[in-house]
Structures are given as structure tokens and as C-alpha cells.
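J.: sequence below, structure please.
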Amino acid sequence: MTRAAPPAEPWWRGGVCYEVYVRSFADSDGDGIGDLPGVTARLPHLAALGVDAVWLTPFYPSPMVDGGYDVVDYCDVDPLFGTLADVDALVVEAHRLGLRVVCDLVPNHTSDRHPWFQAALAAAPGSAARRRYVFRPVDDDQPDQPPNDWQSAFGGSAWRRVSSPHGGPDEWYLHLFSSEQPDLNWDNPEVPSEFRDIVRWWLDRGVDGLRIDMAHALFKHPDLVDAGPGQHTEFRRNHLMPFFDQAPVHDLYRQWRTMVEGVPGERALIGEVCLFDADRQARYVRPDELHQAFTFELLECDWSAPALRDTIGRTLAAYRRVGALPAWVLNSHDATRTVTRYGGGERGLRRARAAALLMLALPGAAYVYQGEELGLPQVDLPDEALRDPVWERSGRTVRGRDGSRVPIPWTADGGTYGFSPEGADPPWLPQPDGWGVWSVQRQTADPDSTLALYRAAIRLRREFADGLTWWDVGPEVVAFRRGEGFGCAVNLGDRPVPLTGVGRVLLASAPVRPADGALLLPPDTAVWLAPACHDAVGPADSGVDVR
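T.: Sure thing, here's the model as predicted:
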């Protein structure tokens, strides 16, 4: 098999990055909340998984209204999670194990308790302090009418009215998320100047990259024009929204890229770019802009062969035109767990395993959300346990994202399944009974487990050649080849499909068998194939050979 990447290829171009939702990964001190020392202690799991990098969700000082995405200080650590010394220790240990470290950067908004916003509230309308955020005056003729029709991602208007501290006219401020997360005004030079310093501060501290939250949303239309109907349901999809994808953001990332290229080592800027237009998405990874931009269309795509072929083909073509590769995302802390999204139960798990092999076979980078390598399902939490702000803002009609954030199980038994030390406080979100059946401990001992599948796939994908050519196996199968022989085929139909003229099976998401000189691919199953001359080794070798 032709090897894909020359040794000099940057780690971010085709690597696998593992997302750690810090609150729910590992609790070292027994308070029921995951922390940085807990992550450090569990890094050997990620090294054994074979990933190239770990992305840490925000651990900065925060009131935790939105899980830490409401930041008070971008250059410190919330005591819930540890200290700056714990960050340094984590980076050192990760590097010792061959792992890169990516930290989260939240530049679209701050917490309403950030010193900047507190100064803005204390200052008069039109002041320099208020110009750091998006404030607009109240219309005397329509005092209860916000400046425009923009909606918050968490429900309701994206504007909140505040009183003047000096008895003057009230003003509205913009918050595309919670009202405790006021949007910054990126047209004010003071804001990009501050964040350049923040980016450089973290790179100088030794982290290998920054994942930029809502990277496409920083600049707003200068006239704050109405967004029109349907914007809430299409919040993440509609790239034409006047609060998304504005032209000045590209100049900003060109400046950041120049700065980052001047820092020793292979550092990366990674954008959470929630656009569903492949060409507009690809603009963010032109050679002088971001190194990576998440591709969410795979996550959002139906379990359908035509839909997946279209999504993959359009994305690869758009990225190829700018000389880049996608960063594929199948799940995250903001999405329903893949197993549940694909139907739940045994069928959902079969599809999730097949989808994992599909994603890991594609050209480009891949992101794995914690617990996906265990096949965790979404947890149906009781109402009183829900913490996501969307629950309250929606009038308790939208349950939010907490079900995918339940602390993961490390051991088969114990009060918290190894998440916390014995005798600890209950986890911040309750783990369901029997959670240990999905644990790392149990799956490590099972060669057919989802964990074993991920470990084998991540190891093998390093051998793939660049490029992708489609392989016509039938209308219900997504199939392609990489290089001179490696093939991937996924059966999305409801009947087995024979594959003819194939070589040796490297890996399969479910049992496959030969039949009449062909390989019979069951429904909801993915298979990786090598040419007949290639021998697989270890757990990736299924023993099936059709010649």
C-alpha cells in the first residue's frame, strides 16, 4: 500500500484530534467536576488510542452560564479546573507522549462579568468602554423594539436592554448566545489588538494550536440589517445571515496566520466555521488564513448514500481548489451523540461504527469527541439535572446538549465508573445506571469493542495515500479508493451487497464474510480493503481474503 504523507507534512493537515470536554473527562479531586489534572492523568488513554492532538474545551475563569464559553479572563484558569501550573504540566506530559495540545479561544463574546463589560455598563452611552461591544440606542418612538430582528441561538431576541448608569437614555446590547454573553465589537481596533496578545500569550506558553469558537461570526453587517424569517431554525446553516461570514474576518485571520507562522514549531489555528456552503467554508483555509476549519456537513448529513457522496464530493472539491484538506467532524459537545442520532440501540451503534470508519478513511483531518470511541449513547437526563441555558431560554421545551456531556465511564464498576475518586461528590451531571458497560476498562478487554475499532482505524489510516477516487459498487453504497489500492465501502442500504474483485479485509465495523467469490457487505457496515498483495497485522486483520 502506498504511504500517504511524507514525514514533513504538518500534524494538523491529516491528523486525528480528540476533543476533551474538560468538565466531563476525569475528576482528580473528587468534587464531581472534571479538571486539568484529571485530563493529564488520563492522557495515556489518548496515546493508546493513537490520536495526534487533544483539544481542551474552555477552562478559563467563568460563571459557567454556558459551560465556560462565557469567559471572564482569557489568560488564567478557573479554580474548578486547576491552575496555570496544571496547564503547563498537562502540556509537558502531552508532549512527552507525542500529543499536541489545542486550547479553545472564544473571541465572539465575553462573559457579562468580564472587566470590559463591567466597565461598559458603568460608562455612558457612546463611551470608549461601550464601543468594545455592540451597543445601540433605544428608539424613543418604539422603546421596546430591539434594533433589529436577530435571534439568539439559545432562543428569543439577541438584544437586551440596559439602563444608563447616569440617568441618560437606555441602550441595547447584542448577544447571539445567552444574554450573559455579550458580543464584542470587532470593528473596534482595541478588540483585535487584545486578542492578538491573547493568541500570542498561549502560543508562547507552549500550546500547539487554538480552536477558534464561532470563527465565522466575529464581524457583523455594519448596518445591522434584519435577518428575516426562519433564522432561528437555520441559525447554524444559513451562511447568508448578516451576523455570519462577513468579509473583514478574512483579513483578521491573515494577520493571525502571519503572527503564528513567526512562532517556532508547527502551531495551528483551527476554526469552528459553521457554514453549509463548501466554497465559502473553504475560503477560511486558503494558504494565508486558518490552518483548519471544521466541516460540519458530515455530522449533519442524513444516513443516505446519495447525501453522503454529495457532501464528501462537494467538500473535497471546494477544499482542493484552495489547496487544503477538510477537518471532518462526526460529533461534538454541541451535538446529539452519534449512536442516538443514527437511531439508537443496536442499529444506532452499527451505524456509528460504520460512520467512524467512513470519516477516518477520508482525506484530511478528523475530530473525535470524547466517548465516541466508546460508542456512548445520548443520556436522557431528568429535567432537574439539565444545565444547558437553552433549556430555560426555550421555556423548557428544548432539552439542550447536556445529554452528550455526561461524564464518561472509565471503569466497569464504582460509584462514578472511575470518573472521580471513590467517595467523591456526585458528578455534575448524573451518570445512568449500567454506564460501566461502555467503560474504557471493559472495552479494552474486548477485541471486538468500539474502542478496539477506533484504535485499529487510527493506526491504519496513517498508511493511506492522498487523493480519493469514487468506486461504483451500487446506489446504496458509499465507496472510494485512496491511492493504489486501499478501498473503503459503506453499505447504507437494508440488504447485503456483494463486493467483487477486492483483496484483503483490513478492518470492518461488523462481521463480513465471503460468498460466491465476493465479499458480502451487510447493511450499516463499513469495510476497509487492501490490495491482495497487502497483509494486515494485529487486530485490524479480520482474516477474510477474497481473491
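J.: only C-alpha atoms for contact and neighbour calcs from this point on.
T.: OK.
J.: what sits against the most centrally placed residue in the chain?
T.: A centroid search over the chain (C-alpha atoms, centre = their mean) returns S332, at 4.4 Å, as the residue closest to the centre. Each residue near S332 by C-alpha atoms under 8 Å, 6 or more residues apart in numbering is listed here: E19, V368, Y369.
J.: and it, helix, strand or coil?
T.: With DSSP: H, G, I helix; E, B strand; the rest coil as the basis, the three-state label of S332 is coil.
J.: structure for this one too, so we can compare:
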Amino acid sequence: MTAPTRREWWRDAVVYQVYVRSFADADGDGVGDLPGITSRLPHLRDLGVDAVWLTPFYTSPQHDHGYDVADYRDVDPRFGTLADADALVARARELDLKVIVDLVPNHTSNEHVWFQQALAAEPGSPERARYLFRTGRDGGESPPNNWMSVFGGHAWTRVEGSDQWYLHLFDSTQPDLDWTNPEVGDMFEEVLRFWLDRGVDGFRVDVAHGLIKAEGLRDQVVTPAEQERRDLAEAGGLDEDGSMIDPPDLADEPMWDQPGVHEVYRRWNAVLAEYPGHRMAVAEAWARTPDAVAAYVRPDELNQAFNFAWLLSPWEAASFAEVVTTTLTAVEAVGGAPTWVLSNHDVNRHVTRYGGGAQGLARARAATLVSLALPGSAYLYQGEELGLEEVDVAPEHRQDPSWFRTGKVGRDGCRVPIPWSGQEPPFGFGPGTEQPWIPQPADWAGLTVEAQDDDPASTLTFYRAALAARRELVHDLPTTATATAVGDVLVVRRGGLTAVLNCGAEPAALAEVLGVGADAVPEAVVGTAPVTDGLLPGDAAVWLREV
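T.: Prediction:
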């Protein structure tokens, strides 16, 4: 008789994202590094997570803080050496932590040897065929099409002294690869194997939806209304609330989520299957519908995709219920496992998004508790276990390339190095006494790991308790759940566990919400606020267990 197959670890893992530059600094230069991360891995074990995801630490000129890779098979000296990477993986294994590394396949750095060869070669050469070089319009004076960069401005840069332009959907230092060229696919298979052979457990795939572009690189269709808003954004116009206008998301997207991208991941799936231990890959795929996202996690493709609909949901029970229902329906249809994420290195921290201050923190804890009750994996972002908010980084300290291209506040505010100990910056981030690469607020002393460690009311204590409850209760529950909104209250039922989230301002009677008698309300296991006389306070959540 065949032995039963062990359930894949990633299907219900809690994964902690480490932004390498901002987690821990071992050498005192103000920038986080691999030895610093290794030294702090016990914090993650004690927190109760299952895996750590590391943002890029490869050789890079750091124009986009590692997402512009010059060598995919080496470590940037700022962060350490290959020996340091091996030591990190080995220490994680000792602590029973999986390791996921970032993979950046849509583009390379302009300092990658391939791109340098392309610039030195002639138009039409094999070297240029690895990227998307095209002849400009108007005799080479204008870009080949009307595509715009995610970071602002045109998505094309002209090769000096030439009528040729190259595509970069992000910064001009990040030229897009041409994934229709077999050399590109072969190179990335080698990269996958390089890191799998070194023992990593998986990959987070950057811009997973962007590798294949529409054939012919046709113009993007822009409606008059979309063009008007795009022009306003380019001119620095203000919205009705006084905020700067962002470029609109256009309905026509010839550069994103093209059908051919799935062939890439079928090849990767076969590579991962060759290695033991359920190696995995999770997609950063900004697709328009739950079904489109689920297409990336079909059985022969990637294993997971980030659920950005959960992150983008407003603070409304009905909206949360809709996201849960549509997500679970979509992934169930392909046999996939959902993910739940509230913050990462590209978005404002969810404490701030939910209002900031005490209210934002209460809501953030409550949303986290619901995330941990849902089927699938939860992805946490470093510092959220400390209740960190978005930081208003002074202009002179901003380093996000989108800031330099548009003049708009970018992602620096969620990337400020996290505080570990002490009463003043750098709060134990490194052995030095100077501020780190992005300065920390002076009032973070009460938010350090040291300050929160033994405080029963701290956010850190809450996260540890919630993750402990998850380990005890959730893994044996069904992989399906239902979510309904009862007024301002979200009710998630998953087997014998019920998670209740009160999005309203007034206390909610649990018996009324659940439709049971007051003496039939299940036992409260863990919550973000006390349940008194059967009332769940506003902006709070609780887990109830049938006994």
C-alpha cells in the first residue's frame, strides 16, 4: 500500500517577509544584511511563523533596492557573501523555518552583463534580442508605443545616438527581458536550480504577471477620460481630498497578464517538482479578477499568488466577506491554496491605512486575527508584529525611484528599519550609533521588541498569542470556509471555529450576530479586545470555538 503523501507545508504556512535592508545590520554600516538577519531568526521562531521570505540580496547597483539585479547567482557585498546566505539557510533549518527568496524575472539591472552586451551590439543582434529594443517613431524621435512606466513617465528610454529605444515598465535602470527568447527561459532555469541546490524552499516571483507582452507591442488603448486623468497625474494635479492624483489603472493592459506567461510557470513547476520537500513559488500577480489570479496557481503552474484584493479592501464587513467568498471560490476551482496579506514593502502599512493611531492599530490587529483564521497561508510584513505605522520620511531621505521620477511620496515610509531595543535611534538595528539608511522616528522607544517583549498588552504579545492559537486550532480545520456580513460584522465559519470581526463603532451582541441564544455562544479562544456580557467591541475581532 502506498504511504499517504504529507500535506505541502506552504498550503497553511505563516510567512514573514524580511526587507533585507531594514531588518538587522550586523556590520554597523546602517544597512541590513544577511548576518544580521541570521542573528535575529530566533525572534521569528519565537513569534511563531513557519517561513521567512527575503527580498533580493543579489548583486545590484541598488537603484531599486535590489529589484534591479546585476547577478542572480551571487550576493551583493552590502549584504554579505554566498557563505552568509548558506549560513542563513542552515540556521533557519535548525530553527525549523523555511526560506523563500525573491526572484526578479521581468527585468534585470542595466548593469547586468547581458544588457551591457546589448548596448554594445548592433540593432537586430542576438545580444539585443534578449531585451525589448525597438525603433522609435517619428524617425526615432518618439517612443515606439505609448506605454507608461509604473514609476511614472514613459516606459521607454532612447539609446544615445540611436533611433533605438528599450522598454522598462519600471525604472530606466531596469530593462525588461524578452521572454519569447529561449535564452531568457534557460537562464532563469539555471537560477532556480542554483538556489534550490543551495537549499532554499521556495521563490517569491516579482511582477509575475508581466513577463509576456502583447505581440507586436501595440499601443495601449486609452479612453478620453483615462487620458484626462493621466494628464492631470503627470502635471501633479490634486484630487478632491487634496491628495495628488495617481495615474489611472487603464482597462486595456497589453503589458500585463498575457496568456503566454503561464507557459513560463509550467516549466518552473516541473523544475520545482524535481526537488524534495515540497519546494514552492508564490506569485506577485496583479490581475483584475480572482479567477485571473487563480490561473497562476493551477496544478501545473505556481503554488500560490498574493491576494491583493484582501489588502485593498476597505474597512467594511460586506467588502471583506465578498473578498473571502470570491477568493475561496476561485482557488477551489483550480485546487489551489489562498493567501492573505495586509502589508508588504510596496504599500502603506495597514495600521496607517486603517486610520492610524489607536483606531488604526485596533483595526490592524483585528484584521490580522481574521486573516489567521482563514484557509490558506498568511503573509506578514516585518514590523507589523510591533504595530508600526507608515513613517513620513523627509524628502531629503527618500530613496524610492518612483519619488525621483514623479515627485510623489513613494514606498520609503514602510521600509524604515525596524526597532529592536534601546531608547533612541538606531534602536538596536545595528552596532553603530548613527541613524540607519532611512532614519527612524525618535519616538519609537515604546515600539521596540525589547519594550514589547514582556508587555501583556503589546502588539508583539498579541501576535505571539494569535499565532500560537493558529498552530493549535487551525491546521486540522477544513480548507473551506464561509464568510457573511451581518450589518457591520463579518462572520467567518470554518468547521468548529468562528471568527467574528466588528467593523462598526458600537459593540455587537455575539448571540444576535450568530443567531443563537446567549448561552449558546461558543467559547472565546483569542481576541483583540475583551468580550464582556457577550458584546464584542467595535474595531475588534475574536475567535470562538465550539466545545
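J.: which parts of the stretch 151-300 of the second structure are strands?
T.: Secondary structure of the stretch 151-300 of the second structure (DSSP state E, counting those that start in this stretch): strands at 156-158, 164-167, 202-205, 280-283.
J.: and among these, the most buried is which?
T.: Taking mean count of other C-alpha atoms under 10 Å as the contact definition, the stretch among the strands of the stretch 151-300 of the second structure with the greatest mean neighbour count is strand 164-167, which reaches a mean of 25.
J.: how big's the offset between that one and the first structure?
T.: Following superposition, strand 164-167 of the second structure is found to deviate from the first structure by 0.4 Å on average (mean C-alpha distance after the TM-score superposition for the first structure).
J.: whereabouts in the first structure does that strand align?
T.: Structural correspondence for strand 164-167 of the second structure: residues 171-174 of the first structure, per TM-score structural alignment.
J.: could I get the strands of the stretch 151-300 of the second structure as JSON lines with distance to R365 of the second structure?
T.: Conversion of those to JSON lines gives the following (distance: least, C-alpha to C-alpha, whole Å):
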{"stretch": "strand 156-158", "distance to R365 of the second structure": "42"}
{"stretch": "strand 164-167", "distance to R365 of the second structure": "41"}
{"stretch": "strand 202-205", "distance to R365 of the second structure": "25"}
{"stretch": "strand 280-283", "distance to R365 of the second structure": "25"}
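J.: and these: which comes nearest T329 of the second structure?
T.: When the strands of the stretch 151-300 of the second structure are compared for distance to T329 of the second structure using C-alpha to C-alpha, the nearest one is strand 280-283, at 18.6 Å.
J.: mean per-residue distance, that closest one versus the first structure.
T.: After superposition onto the first structure, strand 280-283 of the second structure sits on average 1.0 Å from its aligned residues (mean C-alpha distance after the TM-score superposition for the first structure).
J.: residues in contact with that strand?
T.: Where contact means C-alpha under 8 Å, 6+ apart, the residues beyond strand 280-283 of the second structure that reach it are 10, 201-208, 272, 296, 302-306.
J.: equivalent range in the first structure for that strand?
T.: Residues 268-271 of the first structure are where strand 280-283 of the second structure lands when matched by TM-score structural alignment.
J.: again with stretch 305-315 of the second structure
T.: The alignment places stretch 305-315 of the second structure over residues 293-303 of the first structure (TM-score structural alignment).
J.: end-to-end on that stretch?
T.: From the first residue to the last, stretch 293-303 of the first structure extends over 23 Å; the measure is C-alpha to C-alpha, to the nearest Å.
J.: stretch 89-107 of the first structure now?
T.: Between the opening and closing residues of stretch 89-107 of the first structure we find a distance of 25 Å, counting by C-alpha to C-alpha.
J.: can you check stretch 238-246 of the first structure too?
T.: Stretch 238-246 of the first structure has its terminal residues 13 Å apart, counting by C-alpha to C-alpha.
J.: again, but for stretch 377-390 of the first structure
T.: Here the two ends of stretch 377-390 of the first structure are set 21 Å apart, with distance taken as C-alpha to C-alpha.
J.: just the buried positions in it, please.
T.: For stretch 377-390 of the first structure, the buried set under the neighbour-count rule, 16 or more other C-alpha atoms under 10 Å, comprises P377, Q378, V379, L381, L386, R387, D388, P389, V390.
J.: pick out the most distant pair among these.
T.: The span of those, defined through C-alpha to C-alpha, is set by P377 and P389 at 21.7 Å.
J.: now the helices for the stretch 101-250 of the second structure?
T.: When secondary structure is read from DSSP state H, counting those that start in this stretch, the stretch 101-250 of the second structure shows helices at 113-120, 182-197, 224-234.
J.: all set now, cheers.
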